[in-house]
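1. Need coordinates for the following:
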Amino acid sequence: MARIVIADDDADIRELVVFKLRHAGHEVLPVADGSAAVEACLADKPDLVILDVMMPGMSGLDAARALRDNPAMSGVPIIMLTARAQESDVEQGFDAGADDYVVKPFSPRELASRVAAVLGEDS
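-> Below is the predicted model:
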């Protein structure tokens, strides 16, 4: 299956996502902020990145832009997983380079389906 980096400053959300994605057979690397996500991605290119928008230090939007600006990471899909649900927030996520946008609270089953869809897998 896929190697996935998940960045969220909320440990409970990280643990839930890690549990669900590992249960689906993925290798998951959880980190707590955007800069750690960028570092993890550049150290060992993942198949997918899941980013919270609002994190201390580097936001998920800034992390997405940094990843999109790196030629080695340009084709790696990014899913934003965030409580920011306004139309302008969604637009900012896509403008930063997101391939999908999931609003919290979210269904772990729906997230797993969206991960499969972005990765081009049968769910």
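2. hey, let's count contacts and neighbours off CA atoms from now on
-> Fine.
3. Helix, strand, or coil at the one residue sitting closest to the centre of the chain?
-> Closest to where the C-alpha atoms of the chain average out (Cα atoms, centre = their mean) is I50, at 0.7 Å. Put simply, I50 is strand when judged by DSSP: H, G, I helix; E, B strand; the rest coil.
4. Now do the contacts for it.
-> By Cα atoms under 8 Å, 6 or more residues apart in numbering, the contact set of I50 is I4, V5, I6, A7, I78, I79, M80, L81.
5. One more, please, to line up against the first structure:
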Amino acid sequence: MTTALIVEDEAINVKVFSKILTKRGGLAVLHTENVEEVMQIAQSGGADIILMDVSLSNSYYQGKPMNGLQITQMLKANPKTAGLPVILVTAHANEGDRENLLEVSHADGYIPKPVVDHQEFLNRILEMIPKS
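-> Below is the predicted model:
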């Protein structure tokens, strides 16, 4: 089954995204803010796509706070996880944010929050999942 990993610190967003992905998209969903878990899941092939919040308040790696851009950079720098699609899902939605965030993080896609059109949200994610 195709699995999406949600890296998000707001419980309501996790709930909404999970429901859209499972009910409408038929995907399995994992959730963690723990950077070690994100890396382990990604390296083991446990996720087919990652939805990454940019501003994470509870994520630490080796004792240092990390945001979604830094986690994405780590994923993209690792040959084992570089090909795994990462979509930034963020409230940073001002003019120029999309291009800047994609350039800095090397993420594969960008979806602004709040997510209003659930079908469009799902479509954007499904089109980025590699076909086996």
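6. TM-score of the superposed pair?
-> In this superposition the chains share a TM-score of 0.86, using TM-score structural alignment, normalised by the length of structure 1; 121 aligned residues with a Cα RMSD of 1.9 Å.
7. re earlier: format the contacts of I50 of structure 1 as TSV; extra columns: neighbour count, secondary structure and distance to V102 of structure 1.
-> Listed next are those as TSV, based on neighbours: other Cα atoms under 10 Å; DSSP: H, G, I helix; E, B strand; the rest coil; distance: Cα to Cα, whole Å:
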residue	neighbour count	secondary structure	distance to V102 of structure 1
I4	24	strand	16
V5	25	strand	16
I6	29	strand	13
A7	30	strand	14
I78	28	strand	11
I79	25	strand	7
M80	27	strand	6
L81	25	strand	5
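8. could I get these as CSV with distance to L21 of structure 1?
-> Below are those laid out as CSV (distance: Cα to Cα, whole Å):
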residue, distance to L21 of structure 1
I4, 9
V5, 11
I6, 10
A7, 13
I78, 15
I79, 14
M80, 15
L81, 14
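9. Among those, pick out the one closest to G57 of structure 1, please.
-> Nearest to G57 of structure 1 among these is A7, at 12.2 Å by Cα to Cα.
10. how close does the closest one sit to R14 of structure 1?
-> Distance from A7 of structure 1 to R14 of structure 1, counting by Cα to Cα, to the nearest Å: 7 Å.
11. which residue packs closest to A93 of structure 2, ignoring adjacent ones?
-> P112 (5.7 Å; Cα to Cα, 6 or more residues apart in numbering).
12. just L21 of structure 1 next, same as before
-> In this structure, L21 of structure 1 finds its nearest non-sequential neighbour in A112, 6.6 Å apart by Cα to Cα, 6+ apart.
13. right, and the one you found touches R22 too?
-> No. A112 of structure 1 is not in contact with R22 according to Cα atoms under 8 Å; the separation is 10.1 Å.
14. ok, back up a step: out of the contacts of I50 of structure 1, which ones does structure 2 keep as well?
-> Compared against structure 2 with both residues aligned by TM-score structural alignment, their matches' Cα atoms under 8 Å, those retain I4, V5, I6, A7, I78, I79, M80, L81.
15. What lines up with T22 of structure 2 in structure 1?
-> Using TM-score structural alignment, the equivalent of T22 of structure 2 in structure 1 is R22.
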